[in-house]
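[1] With the sequence up front, the predicted model follows.
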Amino acid sequence: MSTPVLTPDASVLLDGAQLTPARGSTLTLDRGAVPYASASVVLPLLPADILGSLDPRSGVRCPLTFGGRAFDLGLRQRTVDHRAKTVTLTLASDEAILIKYKPLTEDATPFTLAHSIRAIVQHVLAQAVPDAVLAPGPDADVTPRWPATNLLRNPALAGNVNNWTAGGGCTISYVAQGSSGYVRAAMTGANGAVFMVDTTKYDLNASPEATYNASVKARCEVPYRAGETARLVLRFLDNNNAPINSVFGPPVQMQSGEYRTLTVSARAPANAAKVAPYISINGSTLGRVIVLDAGLLYEGDPRFPVEPFTGGDLGDDEYTYAFEGDPDDSPSVRTPVGDPGDPYAFVWDAGESGWDFLLPLVTSVGMVLWCDEARLWHLDLPEARSIPDQINVAASTASEGEDTLTADDENVWVTGIIVMFKWTRNGTSYERADVAGTPGSVRTVELNRPYVPGIAQAMLFRLVGTGRTQSVRVLARSTATPGMVAQISLPGAPDTLGQVAAVRWDLAEMLMDLETTGLIDIAPGDWLDMNGTTDWADVDPDLDWEDA
């Protein structure tokens, strides 16, 4: 009777040739690592033409096969050892590309896609890994909420046209409409202006070099007149109410019965003290009427638009509204409900890697992003990485084993998480903490980026465990994958059931190292011990749970 000899069957495809990895070659799948798949392949010194083609800067792929399983990995580094006459190739799945890719300019497009975390991921992948394919999966709305102040003192025109002023070429009056109303500007000539501020006081203060954004809805009364346009203007004044400059928004053709939105954004001059928004009407004529409603003026980044609101609006599950002072005669304040995010977290900064940009956003909704060995990207919940297959390890098949129970490894056991966000904007430093869990074994993580809520809770969910891990070396099984169930029986330790966290194959020796986590002990005769031969439905219903 003879014992079968296991022979290595791993190979890597280089320049059309299948080459066999030498001693020291390894292949790893690790769901706790980035990249998820990696390999170190040692080969005899290669011919000059093949060696010359192995340039990791040109996106070379090095397909690797092992036990009939394919691993499509990219070349990240090649090292030639002339003394040992070997070449070592460092390979990785495509997260390595995303980690290295950094844009040269700021990209605010992700903010416009915040209704879908999948859309944001697809946008970034399209820039960094153009041929990436994202597998179907769950989605989440990650739209941020942030405070805003409507500086206008009567934006809803509640019963009057107070704080609105005719600037010439027209007269204005109030028209009731429901609980509020609108401004009716009757033209006395071809051109006119309506200020959204009381020009006898000019009481809208401005901060020097701050950015201001204004909007208003406008339409003409019938009939339609071709060439009749309106535009929104921001006029900045000094402390003495003397005009400094005016910035004009784009002209908009007026439509009868249909509101058009006028907008303008401008940065205040260094000596600005006040701002006066007004509507400039052109191409009209005596007797024509322009209707204005829903005025808005706020300080902030124009890339993050604010919908018109007043302090009298009803709140909802996203925002509450209030006046700073007297109703309909003071600025209106919009306050987010709950723990809001920061819209700047959705701006992909120049020089920031795609991975660093996406990781906080993905983690904040409890998801994970990874690329498998077949170059298929996944955005999913952590539990989706579980695989309905099992590996059984016994002393007879294991050459080495280690069972560790620790209270000090924060990667396998914590009671709490603190994520400390630190960032700088316009020369001002900000710092904010996101906290989850209970005091005790607490892990602190620092992120140099704007605040995103929910990350601490998501990290805690993924890190909480028993503090126990097992690692074993067994005969190689090419189908082994992180997420599989692992049942392990080692001498001197109770039988355990857990989940494979990482697999590391020795490609030359036909052995593999398994790292397992989430371990629980199996008592002889309980249901877990019978699992595989006995269904839960077959267990005696009269047994107590702890005895089952």
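    Received it, and whenever you're ready, just let me know what you need.

[2] Please count neighbours and contacts with C-alpha atoms only from this point.
    Fine.

[3] What segments of the stretch 251-400 of the chain are strands?
    252-253, 260-267, 274-282, 289-299, 319-323, 332-336, 368-371, 376-380, 387-393, 398-405 (DSSP state E, counting those that start in this stretch).

[4] so who does the residue minimising distance to the centre of the chain touch?
    When C-alpha atoms, centre = their mean is applied to the chain, the residue found nearest the centroid is Leu361 (2.4 Å). Counting by C-alpha atoms under 8 Å, 6 or more residues apart in numbering, Leu361 touches 117, 142, 452.

[5] what about versus this one:
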Amino acid sequence: MTIALHLVSAVVGDIALDVKAGSVTLDEAWAPYAKSDLTIALPNAATLTALDPRGDARVTISAARSTLSGGAFVAQSSRTFNLSVRSLSIDHNEDTVELTLASDEALLQSYGLISTTPDTSALAHQTSVRSIVNEVLLAKIGASLAAGDADADFTTTTALTNMMTDPATTFITSLQGYAAVNCTVDKADTSWFVAGTHSGNLYNPTTADSYLKLDPNTAALQNGVQAGKTYTLSGWGNVKVKCTGTSQGARERTITIFVTAASLGGTVEYHSAQLPNTVNTPTQVGVTFTVPADATAVIGRAYLGNTIGQVRWNAFLLVEGDGLETDGVTPLAYWDGASAATAFYTYTWTGNANASTSTRTPLVSRDPSALTWQPGDDAWDFIGPVLTQAHLRLFCDEQRVWRLVDNTYSLDGRVTVATGFNAYSASDTISLDAVASDGTPLWCDAVVVKYTWTDSTGAQQTAYDAAAEDSAQKTMLVQYTRPYPGPGAAAYILSRVQGQGRTLDLTAAVDYSATPGMEASATLPGTTDQTGYASSVSWDFSADTMTVGTRGLIDTPPSAWVQLPENETWLDSPVGASWISEVV
């Protein structure tokens, strides 16, 4: 018979609490991952103030188990739990206080964005979910992720149209215009180009106001622009002969847009940055402009803008919007209908090649609104759909260490429960209808994820993601009131619940080293030994017991290699226990 000594203490700051009863649970399926219910003797007013959850109170629980050996108690395992106070309830009849404690996911769950405008800062980090979590979320609560490799790209996408009908300056047709004014244009300069096979070189200027028209002269609002919208026109330019004569001022070596409207008081010019006045220094420049509702004319020009010099122009891109990628930082790279497909987009002409507009179509529908944090929304609801789609899990352990992990995450060590060793009781359940404490099904073989949100135009949108096993019989519906982040969430959720149709809930002697993610093994009468993983561990301080939840259980006969003693490999298996026939 083992004689054990259990010691449990708790402090708030440096104030000791008188613990009467309580429990702590770690559960990989929960958020928060760690929760505790603690009963303490009613303390004085100062201690109650220190425990007030409105003051960011934290309680540290220390628990230890020792066993009697050789007339003295020898420490076997211990653990501390640093948790935030979520609620406090005083029982004046019993002179006790009930405390509800939780790990720091609760901080993100209660932190709503305090702003009058949406937070789009996550877009600048969209190539790394790890960076989004660190820089956008955890920074809000003064925390950061522990080192790790689990990460995912969450690049958002948008469909666009290049409204230039001959963007590569092929000059095959006259649809785009490209007429030279106050200079001559070489329509087949092969000395430099970005797109197509040549550029248009402006040379032999007759005045400083020398330029290439970028309009087809088919309408007052050129190139299909519409009143009330914002556009960006960019292009690549390269000085062939340095400009050293009389300058046209702000227009020289720029793309310039002229917008005429009464509301503007006439015609207003919008200029891109100037090309470097250095020979063979190719540069992309662009200009963003808004067309007023009363606009009567919009025209564009690519300037030489000097009485001496030569400038080559090529690769024009006219799009609606600010001309930036969805990260809000990177200028759009040039593309047209001949551009090769990428990991995110395909490209095509809307009509004849080099004589029509062209489109960029996302391969994965993931609107930037999926990374837009709305005022008042809590941080956990914002990041949840992103993590699920990326097949990642974010949790904070009982020591306030934040981790971002994928499905390969596991911990060293093993939780062993065996009759005659440390087992007190066990329940073996196979159920299609079992649910967690929050009502989430513990097993399914099909998942449908429903997203509902309001888009930038105010329209209600709905999208679905789904995944299922063959001949599925039970479907779990998961609903998010967030923009659709692309496919993948349903498959991830399904992978997380697989192996949970059968569960062993094991009550055993306390071991404070046991942790979800460790291997778990159970040896019980009347059933084949089981191995899998611990999914939850709960310590009951009043009963001096722990309860271990499991997942991914498999029958494990004595010949299985996982049953071999520590430091022994399958190469050491006895005759008749060939690894070929062993269970893995």
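    Perfect, I can see it now. Being a predicted model, the structure only gives us computed values, none of them experimental.

[6] TM-score of the superposition?
    The TM-score (TM-score structural alignment, normalised by the length of the first structure) is 0.87; 539 aligned residues with a C-alpha RMSD of 3.3 Å.

[7] related to what we said a few turns ago, mind putting the strands of the stretch 251-400 of the first structure in a markdown table, mean neighbour count included?
    Listed next are the strands of the stretch 251-400 of the first structure as a markdown table, based on neighbours: other C-alpha atoms under 10 Å:
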| stretch | mean neighbour count |
| --- | --- |
| strand 252-253 | 19 |
| strand 260-267 | 20 |
| strand 274-282 | 24 |
| strand 289-299 | 23 |
| strand 319-323 | 19 |
| strand 332-336 | 22 |
| strand 368-371 | 21 |
| strand 376-380 | 19 |
| strand 387-393 | 14 |
| strand 398-405 | 14 |
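
[8] Could you export these to CSV, including columns for distance to Thr438 of the first structure?
    Listed next are the strands of the stretch 251-400 of the first structure as CSV, based on distance: least, C-alpha to C-alpha, whole Å:
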stretch, distance to Thr438 of the first structure
strand 252-253, 57
strand 260-267, 46
strand 274-282, 49
strand 289-299, 39
strand 319-323, 29
strand 332-336, 26
strand 368-371, 24
strand 376-380, 27
strand 387-393, 31
strand 398-405, 21
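
[9] closest one to Thr534 of the first structure among those?
    Evaluated with C-alpha to C-alpha, the strands of the stretch 251-400 of the first structure place strand 387-393 nearest to Thr534 of the first structure, the distance being 15.1 Å.

[10] on that earlier part again, for Leu98 of the first structure, find the nearest of the strands of the stretch 251-400 of the first structure.
    With C-alpha to C-alpha as the yardstick, what comes closest out of the strands of the stretch 251-400 of the first structure is strand 368-371 (10.2 Å).

[11] Specify, as a residue range, where that closest one falls in the second structure.
    Counting by TM-score structural alignment, strand 368-371 of the first structure pairs with residues 393-396 of the second structure.

[12] After superposing, tell me the mean distance of the matching stretch to the first structure.
    Here stretch 393-396 of the second structure, set against the first structure after superposition, deviates by a mean of 1.3 Å using mean C-alpha distance after the TM-score superposition for the first structure.

[13] Tell me how far that stretch lies from the chain's centre.
    Computed by C-alpha atoms, centre = their mean, to the nearest Å, the chain-centroid distance of stretch 393-396 of the second structure equals 13 Å.

[14] So which of the contacts of Leu361 of the first structure wins on neighbours?
    When neighbours are taken as other C-alpha atoms under 10 Å, the top entry among these is Val452 (27 neighbours).

[15] Now that residue. Nearest residue, chain neighbours left out?
    Gly341 (4.9 Å; C-alpha to C-alpha, 6 or more residues apart in numbering).

[16] How about Val121 of the first structure?
    Leaving aside its sequence neighbours, Val121 of the first structure sits nearest to Leu358 (C-alpha to C-alpha, 6+ apart; 7.0 Å).

[17] hey, where'd the strands end up in the stretch 451-584 of the second structure?
    For the stretch 451-584 of the second structure, the strands defined by DSSP E, counting those that start in this stretch occupy 460-468, 475-480, 502-509, 519-523, 530-540, 545-555.

[18] And the fourth one, how far out from the chain middle?
    Looking back up the chat, that one is strand 519-523 of the second structure. 34 Å.

[19] From the rest of the structure, what touches it?
    So strand 519-523 of the second structure is contacted by 410-419, 529-534, 550 (C-alpha under 8 Å, 6+ apart).

[20] at 7 Å instead, please
    The contact list for strand 519-523 of the second structure (C-alpha atoms under 7 Å, 6 or more residues apart in numbering) reads 413-419, 529-534.

[21] Over to stretch 493-511 of the second structure?
    Contacts for stretch 493-511 of the second structure (C-alpha under 7 Å, 6+ apart): 77, 417, 422-432, 442-447, 544-553.

[22] Kindly state which residue of the second structure is aligned to the residue nearest to Val452 of the first structure.
    When the second structure is aligned by TM-score structural alignment, Gly341 of the first structure is paired with Arg366.

[23] surely that match meets Asp153?
    No - here Arg366 of the second structure does not reach Asp153: they are 11.7 Å apart, not a contact under C-alpha atoms under 7 Å.

[24] of these two, who's got more company?
    Neighbours per residue (other C-alpha under 10 Å) separate Arg366 of the second structure from Asp153, with Arg366 holding more: 20 against 12.

[25] List the contacts of that one.
    Residues counted as contacts of Arg366 of the second structure (C-alpha under 7 Å, 6+ apart) are 156-157, 484-486.

[26] Columns distance to Asp465 of the second structure on top of those residues, output as JSON lines?
    JSON lines is the format used below for the contacts of Arg366 of the second structure (distance: C-alpha to C-alpha, whole Å):
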{"residue": "Thr156", "distance to Asp465 of the second structure": "17"}
{"residue": "Thr157", "distance to Asp465 of the second structure": "18"}
{"residue": "Tyr484", "distance to Asp465 of the second structure": "9"}
{"residue": "Pro485", "distance to Asp465 of the second structure": "10"}
{"residue": "Gly486", "distance to Asp465 of the second structure": "8"}
